[in-house]
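1. Build the 3D model from these lines:
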Amino acid sequence: MIKYHKKRIVLIKCITTILVACFVTILAANKSVSANLIPENGPLDQATATVGQEMRNGSDHTLGNSFATKSSSSLGTDVFNIGDSSRPRVDAVDVASYQSQMTLNDYKKLKNLGVKTVIVKLTEGATYTNPAALTQIKNAAAAGLNVDVYHYFTSSTISGAKKEANYLLNFLKKNNLNKKILIMNDVEDDSTQTTQIGANLNAFWNVLSQAGYKQHGIYTGASYLYRDAAAKTVGFKRTWKAQYPYHPKAGTNWQTNYGAWQFSPTAKIPNGDYTGYIDVEMDYVNLFTKSSGTSPIQ
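-> Modelled structure (predicted):
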């Protein structure tokens, strides 16, 4: 009877150990976090975040695509309204085709909430153009907002970088965009991860500069391996860096060594016509306002 009891205890312990191990594995799989979301200046318990947007698949990427949690999570960055005084100040927002339903009224609301700049996605790689870009540019300018633009970079070679720059340049020229406009290059895609990222980006910038578009900036994130090399092509104060705390709070600012900080992809326009999410940023050095202002089209 005693031997049987001991065997039973051992069996129960083994089953318990197996169940605990399975639970830990499942939990880890559901709450994995990208390196971008581990705070450099904040507590670890604010590190978990998921970009809560449906816009993370296909060939049309938005800013922060690679900085989202790679697997699904029951958590995610929390949702809040732009203008909430308990949150970091929102100086700028960025939009892509996924915000194509935003109306002129939405842009006016952003202006009234203290937002200064809208950064519009134009192109990606050498084949994709945001079909809503011109409307978004015109609406933002009509609302009295500064307008900047961005390109999503995908190349790993100098020749590829030049091809992408010329593709973007074609859009800029065709639509008479102001040569003073700030052009941000979104450097986050895994395909761009190479030790020659600096040379690739400089080749990209040279094409634009030779055509008269000399206002350049970089967008990247904490998880991008060659982020410093990318930033050095324009300078750290002209670099806009993404890192998402789970619950961003007013007075708790990250990435202050850079020009701007993208702190959430899940903000909303209160009582807006557009009810989806929008990316928000804090501009530390007026990076986004030193551009063509409210005259993005010549």
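2. rest of the way, CA atoms for contacts and neighbours
-> Fine.
3. what's the helix or strand Asp228 falls within packed up against?
-> For Asp228, the host element (DSSP states H and E) is helix 227-231. Judged by 3 or more CA pairs under 8 Å, 6 or more residues apart in numbering; DSSP states H and E, helix 227-231 is in contact with helix 197-210, strand 216-221.
4. buried stuff in it?
-> Arg227, Asp228, Ala229, Ala230, Ala231 (16 or more other CA atoms under 10 Å).
5. of those, closest to Ala165?
-> Ala165 lies nearest to Ala230 out of these, by CA to CA, at 15.7 Å.
6. rewinding a little: after the helix holding Asp228, next one along is what?
-> Note on helix 227-231: by DSSP H and E, the next helix or strand toward the C-terminus is strand 239-242.
7. who does that following strand touch, helix- and strand-wise?
-> strand 216-221, strand 260-268.
8. Any idea how many residues pack against Ala21?
-> For Ala21, the neighbour count with other CA atoms under 10 Å is 12.
9. ah, wrong one, I meant Leu27
-> 12.
10. this one next, for a side-by-side:
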Amino acid sequence: MSHTAHIRSHRKPRRSASTTVAMRAGVAGGVLSTLAVAGASGSASAAEPVTQTLELPTLTAEMAAQVAQSADATQQAAANYELQAERDAAAAKAAKEAKADLKEAKAKAAAKKKAAEEARKEAAARAARDAERTTLTATSDTGSSDTGSSSASTGTSTATGSAAAIVSFVKAQVGAAYVSGATGPSAYDCSGLVQAAYKQVGVSLPRVSQDQSVAGTQVSLDSLQPGDILYWGGAGSAYHVGVYVGDGMFVGAQNSSTGVVEKPLSYDPPSGAVRVL
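-> Have a look, this model is predicted:
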């Protein structure tokens, strides 16, 4: 035996190149996780193992259930919000469509009402024109027979005498004011002046331009005679009237700026004319 065999070696025990890592983890019953690291030497007299314990948070079954329940509640709330948004959008669309339908129905009803009112007015105007024509015919016949007897002594025809009176009247109104709806004696509108002029010779004319433009016999602008009624616009839909006074002149209540004026036909060429006398 060697003389050194009984002497304990003074060298530190060599650590093995291999290291063992063991982990015990418990997640149920509140057991703590333990991590143990041990080093072992290859010699018979191994060094004492070194153990270190770390505490890690433990996820219990109850906490996991609560997390899952919270996730389900959040998902359900999101689904409810989405459903409510879809319902609100559908309600808004339905309200908008109902509003549009109501507006269209009101417009159609108003159009029908307007058409019915216009038809009623047209029928009334037509009846009034027929009545006025009847009155004018009767008046003209009476005037012709009354003045015909005097024409033999005066040598003046009835038409000339009545026309002269009308011309004289409208010329006397030149300078008077224009007022819409006025029929004299100090102010006139266009049809009010014509009506007042014919009233001087006993002829009752309709009040408005549209009716006056069809109150007599239509005549050509090339064959006008003093006293003829001139109109602007269509026959039956005229917007202005005046009186032809001869020599290419007419008198009319033009507007609020000019009042009653005497002007040549070229100043404002008329659309047509009617002869009542």
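11. care to give me the TM-score?
-> Overlay of the two chains. TM-score (TM-score structural alignment, normalised by the length of the second structure): 0.28; 119 aligned residues with a CA RMSD of 5.6 Å.
12. okay, the helices and strands packed on strand 239-242 of the first structure in a markdown table with mean neighbour count and distance to Ile278 of the first structure next?
-> As requested, those are exported to a markdown table (neighbours: other CA atoms under 10 Å; distance: least, CA to CA, whole Å):
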| stretch | mean neighbour count | distance to Ile278 of the first structure |
| --- | --- | --- |
| strand 216-221 | 26 | 16 |
| strand 260-268 | 25 | 5 |
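13. What segments of the stretch 151-277 of the second structure are helices?
-> 158-172, 190-199, 209-212 (DSSP state H, counting those that start in this stretch).
14. So for Leu83 of the second structure, which of these sits nearest?
-> helix 209-212 (64.7 Å).
15. tell me what the closest one is packed against?
-> helix 190-199, strand 240-246.
16. Now distance to Ala98 of the second structure and mean neighbour count too, for the ones you listed, in a markdown table please.
-> Supplementary listing: those in a markdown table, determined by distance: least, CA to CA, whole Å; neighbours: other CA atoms under 10 Å:
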| stretch | distance to Ala98 of the second structure | mean neighbour count |
| --- | --- | --- |
| helix 190-199 | 48 | 25 |
| strand 240-246 | 46 | 25 |
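17. In JSON lines, list those along with distance to Arg120 of the second structure.
-> Output for those, formatted as JSON lines (distance: least, CA to CA, whole Å):
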{"stretch": "helix 190-199", "distance to Arg120 of the second structure": "23"}
{"stretch": "strand 240-246", "distance to Arg120 of the second structure": "23"}
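18. which stretch among these comes nearest Glu132 of the second structure?
-> Closest to Glu132 of the second structure of those is helix 190-199 (CA to CA; 12.5 Å).
19. sec struct for Gln66 of the second structure, please.
-> Three-state call for Gln66 of the second structure (DSSP: H, G, I helix; E, B strand; the rest coil): helix.
20. Same question for the one 10 residues further on.
-> Secondary structure of Gln76 of the second structure, reduced to three states by three-state DSSP: helix.
21. if I look at it, how far off is Gln69 of the second structure?
-> For Gln76 of the second structure, the distance to Gln69 of the second structure (CA to CA, to the nearest Å) stands at 11 Å.
22. Ok, Gln195 of the second structure next?
-> With CA to CA as the criterion, Gln195 of the second structure and Gln69 of the second structure are 94 Å apart.
23. same deal with Ala253 of the second structure?
-> Ala253 of the second structure is 92 Å from Gln69 of the second structure, by CA to CA.
24. between those two, which one's more packed in?
-> The neighbour comparison of Ala253 of the second structure against Gln69 (other CA under 10 Å) goes to Ala253, with 31 against 12.
25. got the contact list for the longest strand seen in the second structure?
-> Longest strand in the second structure, counting residues (DSSP state E): strand 15-24. Residues from elsewhere that reach strand 15-24 of the second structure, judged by CA atoms under 8 Å, 6 or more residues apart in numbering: Ser33, Thr34, Leu35, Ala36, Val37, Ala38, Gly39, Ala40, Ser41, Gly42.
26. and the third one, what element?
-> Going back to what we said before, that points to Leu35 of the second structure. Going by DSSP H and E, Leu35 of the second structure is part of strand 34-41.
27. Would you reformat the contacts of strand 15-24 of the second structure as CSV and include distance to Thr160 of the second structure?
-> Output for the contacts of strand 15-24 of the second structure, formatted as CSV (distance: CA to CA, whole Å):
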residue, distance to Thr160 of the second structure
Ser33, 134
Thr34, 137
Leu35, 138
Ala36, 141
Val37, 143
Ala38, 146
Gly39, 148
Ala40, 151
Ser41, 154
Gly42, 156
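28. Specify which member of those residues is nearest to Ser151 of the second structure.
-> Relative to Ser151 of the second structure, the closest of the contacts of strand 15-24 of the second structure is Ser33; by CA to CA it sits at 142.9 Å.
29. Ala95 of the second structure: neighbouring residues, count only.
-> For Ala95 of the second structure, the neighbour count with other CA under 10 Å is 12.
30. name the element it belongs to?
-> Taking DSSP H and E as the criterion, Ala95 of the second structure maps to helix 61-154.
31. Quick check: which helices or strands does that helix pack against?
-> Counting by 3+ CA pairs under 8 Å, 6+ apart, helix 61-154 of the second structure packs on helix 158-172.
32. could you give the angle of the helix it packs on to helix 190-199?
-> 130 degrees (axes from the mean of the first three to the mean of the last three CA atoms, to 10 degrees).
33. Helix 158-172 of the second structure vs strand 240-246, what angle?
-> With the same axes, to 10 degrees applied, the angle from helix 158-172 of the second structure to strand 240-246 works out at 110 degrees.
34. List the buried residues in helix 158-172 of the second structure.
-> For helix 158-172 of the second structure, the buried set under the neighbour-count rule, 16+ other CA under 10 Å, comprises Thr158, Ala159, Ser162, Ala163, Ala165, Ile166, Val167, Phe169, Val170, Lys171.
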